[in-house]
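Trainee: Structure here, sequence nowhere to be found:
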């Protein structure tokens, strides 16, 4: 009986040790998953834009090799043309749904929350990456006095003049903040020129590198 009791005790202890080992492994896997899965932060968005904007030649913009960059916000009521496969006919759908389709993201709330104007990305940090970013709100302020538009310069006229000359030489494109799927391995941005063109572009992260996939939306402004 004593020998049997010792065996049972040994088995019981081994079961406890095995349980502790499996539990520790599970916790370690959970922690590793948390560390490996990135979070959608402003730094993550800016790192994406840095990688995208270092080489703008990918957009096939022959006259925009080293342009100035400014930000354009998405508008809540924007729509895009998308093919209705059942009717085999293009139709206008909400921007959030359009992006969700192309990012293959079922959670449209996740997409729409990123389009919210309250979640504006501060792109000024792009300057630290050597990107020629312009925040026009830092340079000019616009006021309406009755029916007249008054432009207030927040920097010297000479600074505005020099910047305008540089933009005329190197050109300027605007870009939206990126919109990501939940896995943060696919992204959508729009970029364009004030007067001529506008593109919607899809990216995918492969081997920890953002790869240009295709232009899924294009039109003249």
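Mentor: Cool, got the structure. Only a predicted model underlies this, so the values are computations on that prediction, with no experimental measurement involved.
Trainee: alpha carbons only for contacts and neighbour counts from here, please
Mentor: Fine.
Trainee: what's the residue closest to the geometric middle of this structure?
Mentor: residue 178 (2.1 Å; C-alpha atoms, centre = their mean).
Trainee: Would you state the strands of this protein in chain order?
Mentor: Along the chain, the segments classed as strands by DSSP state E run 68-71, 79-84, 89-94, 140-145, 148-153, 172-175, 179-180, 186-192, 198-206, 209-219.
Trainee: quick revisit: not counting its neighbours along the chain, what's nearest the residue nearest to the centre of the chain?
Mentor: residue 189 (4.8 Å; C-alpha to C-alpha, 6 or more residues apart in numbering).
Trainee: those helices in this protein, which residues are they?
Mentor: 2-36, 42-53, 95-103, 108-115, 157-170 (DSSP state H).
Trainee: Out of these, which is closest to residue 83?
Mentor: Residue 83 lies closest to helix 95-103 among those, at 10.1 Å (C-alpha to C-alpha).
Trainee: Next up, a structure to set beside the first:
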């Protein structure tokens, strides 16, 4: 049945009037179901940022990164003066074995579990923030390079289809040469729970290995709590 024609009264339905009532009820239930699913951003993968409460400013995120980077936990040993890049948080599916049961779970769901945050859409929307600029760490004394201002690789699936370079060839070669002589780390934008007392970040060390970190805020101080994952090449 064409719902639009039905509502406008242009549709001739051979069903008895009682059947029409059933159709209207079904239509209302369908609308209600759509409203209830608006928050299910992870399931529908809506690529649109939603303003959440509380609002987490980029200044708050930079202050957090500055606080934890002052600690020797991350910028230690040969990474004391490391070049810092921004890392993108993915939302891939993972296979986990929980209590003897194999399940598929997304990266965002794992982050939400790590933060003890029930609202996964609140976590997901933070990853969509395109205004976050890790170069804001530069005035605080960190050696930061925003790779998006240098080059961009365009992929279709796993295939590289285009390379866009935004600096001269000489400048790009100088950057590569500098990176060969110096250590680098890639840090993700921090993800917080709604209470703003827990935070999650991902850090890759020179493309060799990486850790996911959980921090907790007590007495206005961010403290490392635990590792939330790791990888090694």
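Mentor: Great, that's in hand. This structure is a prediction, so every number in the text was calculated from the model and none was measured.
Trainee: Can you give me the TM-score here?
Mentor: With the length set by TM-score structural alignment, normalised by the length of structure 1, the two chains reach a TM-score of 0.68; 177 aligned residues with a C-alpha RMSD of 2.9 Å.
Trainee: The strands of structure 1: which one's closest to residue 43 of structure 1?
Mentor: Short answer: strand 179-180, nearest of these by C-alpha to C-alpha, at 13.5 Å.
Trainee: what span of structure 2 lines up against that closest one?
Mentor: Strand 179-180 of structure 1 lines up with residues 191-192 of structure 2 when matched by TM-score structural alignment.
Trainee: mean shift of that stretch relative to structure 1?
Mentor: After superposition onto structure 1, stretch 191-192 of structure 2 sits on average 0.3 Å from its aligned residues (mean C-alpha distance after the TM-score superposition for structure 1).
Trainee: Other residues contacting that stretch?
Mentor: Stretch 191-192 of structure 2 is contacted from outside by 115, 123, 126-127, 198-201, using C-alpha atoms under 8 Å, 6 or more residues apart in numbering.
Trainee: what's the most distant pair in those?
Mentor: For these, the maximum inter-member distance is 15.7 Å, found between 127 and 198 (C-alpha to C-alpha).
Trainee: which one of the two has more residues nearby?
Mentor: Applying other C-alpha atoms under 10 Å to residue 127 of structure 2 and residue 198 shows that residue 198 carries more neighbours, namely 23 against 19.
Trainee: What separation do you get for the more buried one and residue 82 of structure 2?
Mentor: Taking C-alpha to C-alpha, to the nearest Å as the measure, residue 198 of structure 2 falls 25 Å from residue 82 of structure 2.
Trainee: Residue 151 of structure 2 matches what in structure 1?
Mentor: Aligned partner of residue 151 of structure 2 by TM-score structural alignment: residue 140.
Trainee: Do I have it right that that match meets residue 150?
Mentor: No - contact criterion C-alpha atoms under 8 Å: residue 140 of structure 1 and residue 150 do not qualify, at 10.2 Å.
Trainee: Pull up the gap between residue 112 of structure 2 and residue 194 of structure 2, please.
Mentor: From residue 112 of structure 2 to residue 194 of structure 2 the distance is 11 Å (C-alpha to C-alpha).
Trainee: These two - which one has more neighbours?
Mentor: More crowded of residue 112 of structure 2 and residue 194, by other C-alpha under 10 Å: residue 112, with 22 against 19.
Trainee: which one in structure 1 is aligned with that one?
Mentor: So, by TM-score structural alignment, residue 112 of structure 2 is matched to residue 100.
Trainee: What of residue 126 of structure 2?
Mentor: In structure 1, residue 126 of structure 2 lands on residue 114 (TM-score structural alignment).
Trainee: same deal with residue 86 of structure 2?
Mentor: So residue 86 of structure 2 corresponds to residue 71, using TM-score structural alignment.
Trainee: which residues does its match contact?
Mentor: Contacts for residue 71 of structure 1 (C-alpha under 8 Å, 6+ apart) come out as 123, 134-135, 174-177.
Trainee: Next: residue 127 of structure 2.
Mentor: Each residue near residue 127 of structure 2 by C-alpha under 8 Å, 6+ apart is listed here: 89, 189, 191.
Trainee: Appreciated, that's everything.
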